[in-house]
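Engineer: coordinates only, no sequence provided:
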């Protein structure tokens, strides 16, 4: 069995198919681990979700901010933007099944024997593994419950910026969602910052990438996406960044756990 980790697909279905063809991926023996943001910005989000749901247990997915935003759009809480290119997905007869499947995907996955963790954006440096499991698990339970729309409706805010272990309810859940699906930079005191999206070389403020701060999980490999400006570079062997901006005209990246090899596919010109 080979385990392949793919960066933010974001509707880039043809590029995904070419990558999987190159590695002779087969769901009967291999697994495809997605760092999230399967939909939006690329042209074929409907085909991406159709493929991912067809993989059964061979698909190991975590949710990204665009996947959560899809839940808000389909619930009528937000409007889709033309730039999201979601029209075919939203008009698909399979949409209810896709949405149910998305709701049942977690915010984190792990391979304990490899001390490997996958989330969409990263893990707050002050969280240990037990905290990550607990906080991500609580959000997942809410997403799978009948009252999940209350959580979706409450997540559109940048507050709180700081982790407070004494917080409760949506205040606590919002921090978890923001940290695991939107985080890039942190202030020196650990507070989240959402204003800067530039690569670290262009950031002249006091801000630091989350993966440069001392972490409770320094001995783990963290696999993530979300930050296309990094173009796959973190400077750390156990911080694996896989968003390489395919939907922006760059590459889709596949990383194989067993070999450590990265394989890229340039964005196709689909007219």
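Structural biologist: Yep, that arrived. What you see is a predicted model, and the numbers here were worked out from it, not measured in a lab.

Engineer: CA only for contacts and neighbour counts going forward, please
Structural biologist: Noted.

Engineer: show me where the stretch 151-271 of the chain has helices.
Structural biologist: Assigned by DSSP state H, counting those that start in this stretch, the stretch 151-271 of the chain shows helices spanning 169-181.

Engineer: run through the strands of it in chain order.
Structural biologist: Applying DSSP state E, counting those that start in this stretch to the stretch 151-271 of the chain gives strands spanning 185-186, 192-193, 208-209, 221-224, 239-241, 251-256, 262-266.

Engineer: alright, now check it against this:
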């Protein structure tokens, strides 16, 4: 059995199928970890959702910010953005089944992978102040709210840039929003773990006093797998932890990348999208 981790699909279904063929992926034998953002901006978000869901237990995906945006539009009263490509899902005959499945996905996956030890995957990364156990518990708080009768009310208030700093004393929607922001939106943070939401490009776009989250030391040796940050092109220079960046910008004309979690080998296919 081989476990592969794959970066952001964002509606790039043809590339996803091509990559699975290149890997000779067999769902009866192998497993996939998908780093979130299955949908949006690309041409085939509906096909991506259907494909991953059909893989059943052979595939596990964490929620990304675009996945949560879809849920917020469909079930939280949010509006579509000009560049969204989500109408195909919203108009699909199997819409509700797909949304139910997506809403039940975790924000964090954690597993002991033998020689590679404790391995965690989230969409955007992990605060250096959070231990793997603490992060797992915090992710579960959001997952429980998404599976509750209050999920619609939460989706209405989920997004916002405040609070920008995590504190253990946070409660209510502010606490859940801060967890979502760390796990699905984070790029640059300061030494106290406060997030900047303005800079979205490469490392040289860091605001004064901020650095990529993975450049701060951790107290544990967990391996962290993440997507979200296409401008990194699959690299994490200056990392102070074991990190694997997987978003190589397929939807922007880059590549779709898979990482063999046992060997560390990377495979990829070129994007079919125009830059």
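Structural biologist: Done, it's in. Values in this document were obtained by computation on a predicted structure and should not be read as measured data.

Engineer: superpose the two chains and report the TM-score.
Structural biologist: TM-score of the superposed chains, computed with TM-score structural alignment, normalised by the length of structure 1, equals 0.95; 270 aligned residues with a C-alpha RMSD of 1.6 Å.

Engineer: hang on, the earlier thing: do you know which of the strands of the stretch 151-271 of structure 1 lies nearest residue 200 of structure 1?
Structural biologist: strand 208-209 (7.0 Å; C-alpha to C-alpha).

Engineer: so which elements touch the closest one?
Structural biologist: Here strand 208-209 of structure 1 touches strand 185-186, going by 3 or more C-alpha pairs under 8 Å, 6 or more residues apart in numbering; DSSP states H and E.

Engineer: picking up where we left off before, export the strands of the stretch 151-271 of structure 1 as JSON lines, with columns for distance to residue 50 of structure 1.
Structural biologist: Converted to JSON lines, the strands of the stretch 151-271 of structure 1 look like this (distance: least, C-alpha to C-alpha, whole Å):
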{"stretch": "strand 185-186", "distance to residue 50 of structure 1": "33"}
{"stretch": "strand 192-193", "distance to residue 50 of structure 1": "34"}
{"stretch": "strand 208-209", "distance to residue 50 of structure 1": "34"}
{"stretch": "strand 221-224", "distance to residue 50 of structure 1": "23"}
{"stretch": "strand 239-241", "distance to residue 50 of structure 1": "25"}
{"stretch": "strand 251-256", "distance to residue 50 of structure 1": "18"}
{"stretch": "strand 262-266", "distance to residue 50 of structure 1": "21"}
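
Engineer: ok, the residue most central in space within structure 2 - contacts?
Structural biologist: Nearest to the mean C-alpha position of structure 2, by C-alpha atoms, centre = their mean, lies residue 123 at 2.1 Å. For residue 123 of structure 2, the contacting residues are 35-37, 62-65, 107-108, 183-185, 226-228, by C-alpha atoms under 8 Å, 6 or more residues apart in numbering.

Engineer: dump the strands of the stretch 151-271 of structure 1 into JSON lines; add mean neighbour count as well.
Structural biologist: Listed next are the strands of the stretch 151-271 of structure 1 as JSON lines, based on neighbours: other C-alpha atoms under 10 Å:
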{"stretch": "strand 185-186", "mean neighbour count": "24"}
{"stretch": "strand 192-193", "mean neighbour count": "23"}
{"stretch": "strand 208-209", "mean neighbour count": "17"}
{"stretch": "strand 221-224", "mean neighbour count": "24"}
{"stretch": "strand 239-241", "mean neighbour count": "23"}
{"stretch": "strand 251-256", "mean neighbour count": "24"}
{"stretch": "strand 262-266", "mean neighbour count": "17"}
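
Engineer: what residue in structure 1 is paired with residue 262 of structure 2?
Structural biologist: For residue 262 of structure 2, the aligned residue in structure 1 is residue 258 (criterion: TM-score structural alignment).

Engineer: quickly note the distance from the aligned residue in structure 1 for the residue nearest to the centre of structure 2 to residue 243 of structure 1.
Structural biologist: Mapped onto structure 1 by TM-score structural alignment, residue 123 of structure 2 lines up with residue 120. Going from residue 120 of structure 1 to residue 243 of structure 1 by C-alpha to C-alpha, to the nearest Å gives 10 Å.

Engineer: likewise residue 230 of structure 1?
Structural biologist: 8 Å.

Engineer: when the two are compared, which one has more neighbours?
Structural biologist: Per other C-alpha atoms under 10 Å, whichever of residue 230 of structure 1 and residue 243 has more neighbours is residue 243, with 31 against 19.

Engineer: looking at structure 2, name the residue matched to the more buried one.
Structural biologist: Residue 243 of structure 1 maps onto residue 247 in structure 2, by TM-score structural alignment.

Engineer: got it, and residue 227 of structure 1?
Structural biologist: For residue 227 of structure 1, the residue aligned by TM-score structural alignment is residue 229.

Engineer: hmm, residue 184 and its match touching each other?
Structural biologist: No. At 10.3 Å, residue 229 of structure 2 does not count as touching residue 184 under the criterion of C-alpha atoms under 8 Å.

Engineer: shared neighbours of these two, anything?
Structural biologist: Joint contacts of residue 229 of structure 2 and residue 184 (C-alpha under 8 Å, 6+ apart) are residue 124.

Engineer: re the thing from before, please enumerate the shared neighbours of residue 120 and residue 243 of structure 1.
Structural biologist: Common neighbours of residue 120 of structure 1 and residue 243 (C-alpha under 8 Å, 6+ apart) are 224, 225, 226.

Engineer: which ones are touching the residue nearest to residue 58 of structure 1 when sequence neighbours are not counted?
Structural biologist: Computed as C-alpha to C-alpha, 6 or more residues apart in numbering, the closest residue to residue 58 of structure 1 that is not its neighbour in sequence is residue 31, at 4.5 Å. Counting by C-alpha under 8 Å, 6+ apart, residue 31 of structure 1 makes contact with 1, 2, 3, 4, 57, 58, 59, 60.

Engineer: just the buried ones from these?
Structural biologist: Among the contacts of residue 31 of structure 1, those classed as buried by neighbour count (16 or more other C-alpha atoms under 10 Å) are 2, 3, 4, 58, 59, 60.

Engineer: from residue 35 of structure 1, how far out is the second one?
Structural biologist: Between residue 3 of structure 1 and residue 35 of structure 1 the distance is 13 Å, computed by C-alpha to C-alpha.

Engineer: what's the answer for residue 83 of structure 1, then?
Structural biologist: The spacing between residue 83 of structure 1 and residue 35 of structure 1, counted by C-alpha to C-alpha, is 21 Å.
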